[in-house]
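# This is the structure alone, sequence omitted:
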């Protein structure tokens, strides 16, 4: 159910979308797949040598059906959920995504099939430190998209800012983004500000277990 990418970093390949389990002293789930992925998330936690009750933190890169859907299906999870401030109202159900944006309209249509998590939800300021992770605001794919980089784990969790295709990284495309100009600026900003990392863990495609920063910099240089 999970594949080890590096020390204390495991990859869930959830039929078209990725999630990750990490241990930086606190067992952490990064993104949560689709609503039907709950069982596989639990099985992967067990395979990595933990129980669901050991998971104390969930880092969400963004609000999308295939990244938050499993949260409402993890019975027994007692963890704090971290999410970008612009995506928090959609996650908690306080607001609906805007119909005026093509991506927002898609999120709006899928929203009724999601259960808001009955968990503590905290918003993540840019530059915030959560355990070993530093949060980087990377808007564009969604308004509240966040990437998380852990120097201790030598890993960057990039969500849908980028996707892997044919061994390369590509920026989030127009169809799946609120604003592709903002995506480009976010890629360049993260390339400028983030420390080095070997593991590049994105939401779609095959993650990089090594030389992930090289692949990310190659994308930034091409934009």
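Perfect, I can see it now. In this text, all values refer to a predicted model and were calculated from it rather than measured experimentally.
# going forward, measure contacts between C-alpha atoms and count neighbours the same way
Noted.
# if you skip the residues just before and after it, what's nearest to the residue nearest the centre of the chain?
Central residue of the chain (C-alpha atoms, centre = their mean): residue 61, 3.2 Å from the mean position. Distance criterion C-alpha to C-alpha, 6 or more residues apart in numbering; nearest residue to residue 61, sequence neighbours excluded, is residue 146 at 4.8 Å.
# Presented hereafter is structure B, for comparison with structure A:
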């Protein structure tokens, strides 16, 4: 388990971040439960390239919500994991791509009947729905799940906030956080470090569990 103590800028309190284990990827809740279907990764290679894939998360409750779909190379894996959970692609009500990078939205085509969110675009088929995500306003999926604008990594990132789980409020954060211990890496991947830092601090203030884009979920403990 990774345990990190940090004092956020502009705050009087301390926070401890505890990385969850591979056995803690299913978070029960009422009415929504959260399951990490695949833990994302990002690994540097000797030739200067890196291998990366995004975390894939499933929310089950009044609606079935898939957050990020992995890269196009994940198609068979994603279908198999959904089947293990008892779902076919047509059962998914909402698909969220936290941002437009290929390792997060590579399998959107599997879900033509779903409400599709990519960044600040929300569409049902070819019908695009009005929203104010780009203006900093949340978009409710229902009473318990909402889309939260969290730009910085790109200009149109969104995260998904889930309330009512056994661990409290869970934020499926895309690449707002790369992983639990990402202080040495996230800035070099950010389009706007200042904006992303502000949104990271807000996430740490308001969420009990954060599911990052390229690592295990982690809990946020506040003094």
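That came in fine, so what should we check first? For clarity, every value in this text was computed on a predicted model and none was experimentally measured.
# Any idea what the TM-score is?
Scored against TM-score structural alignment, normalised by the length of the first structure, the superposed chains reach a TM-score of 0.68; 177 aligned residues with a C-alpha RMSD of 3.0 Å.
# returning to that earlier point: the residue nearest to residue 61 of the first structure: neighbour count?
32 (other C-alpha atoms under 10 Å).
# repeat for residue 129 of the second structure
Each residue near residue 129 of the second structure was counted by other C-alpha under 10 Å, and the total is 11.
# One more: the one 4 residues further on?
Neighbour count for residue 133 of the second structure, taken as other C-alpha under 10 Å: 20.
# list the contacts for it?
Applying C-alpha atoms under 8 Å, 6 or more residues apart in numbering, we find residue 133 of the second structure in contact with 120, 139, 148, 149.
# let's see 6 Å
Counting by C-alpha atoms under 6 Å, 6 or more residues apart in numbering, residue 133 of the second structure touches 120, 149.
# Alignment lookup: residue 67 of the first structure to the second structure.
Superposed on the second structure with TM-score structural alignment, residue 67 of the first structure falls opposite residue 104.
# average gap between the strand or helix carrying its match and the first structure?
Residue 104 of the second structure is located in helix 102-105, with elements delineated by DSSP states H and E. Comparison of helix 102-105 of the second structure with the first structure after fitting gives an average deviation of 0.8 Å (mean C-alpha distance after the TM-score superposition for the first structure).
# Tell me roughly how far the helix or strand following that helix lies from the first structure on average.
The first helix or strand that comes after helix 102-105 of the second structure along the chain, using DSSP H and E, is strand 115-118. Here strand 115-118 of the second structure, set against the first structure after superposition, deviates by a mean of 1.6 Å using mean C-alpha distance after the TM-score superposition for the first structure.
# What lies in contact with the longest helix along the first structure?
Criterion DSSP state H: the longest helix present in the first structure is helix 180-193. With contacts defined as C-alpha under 6 Å, 6+ apart, helix 180-193 of the first structure is touched by 138, 140, 174, 220.
# buried stuff in it?
By 16 or more other C-alpha atoms under 10 Å, the buried positions in helix 180-193 of the first structure come out as 180, 182, 183, 184, 185, 186, 187, 188, 190, 191.
# Stretch 180-193 of the second structure now?
Buried positions in stretch 180-193 of the second structure, judged by neighbour count with 16+ other C-alpha under 10 Å: 180, 181, 186, 187, 190, 193.
# before we move on, what about stretch 214-223 of the second structure?
Residues of stretch 214-223 of the second structure classed as buried by neighbour count (16+ other C-alpha under 10 Å): 214, 215, 216, 217, 218, 219, 220, 221.
# thinking again about what came up before, can I take it that the residue nearest to the centre of the first structure is in a helix?
No. Counting by DSSP: H, G, I helix; E, B strand; the rest coil, residue 61 of the first structure is not part of a helix but coil.
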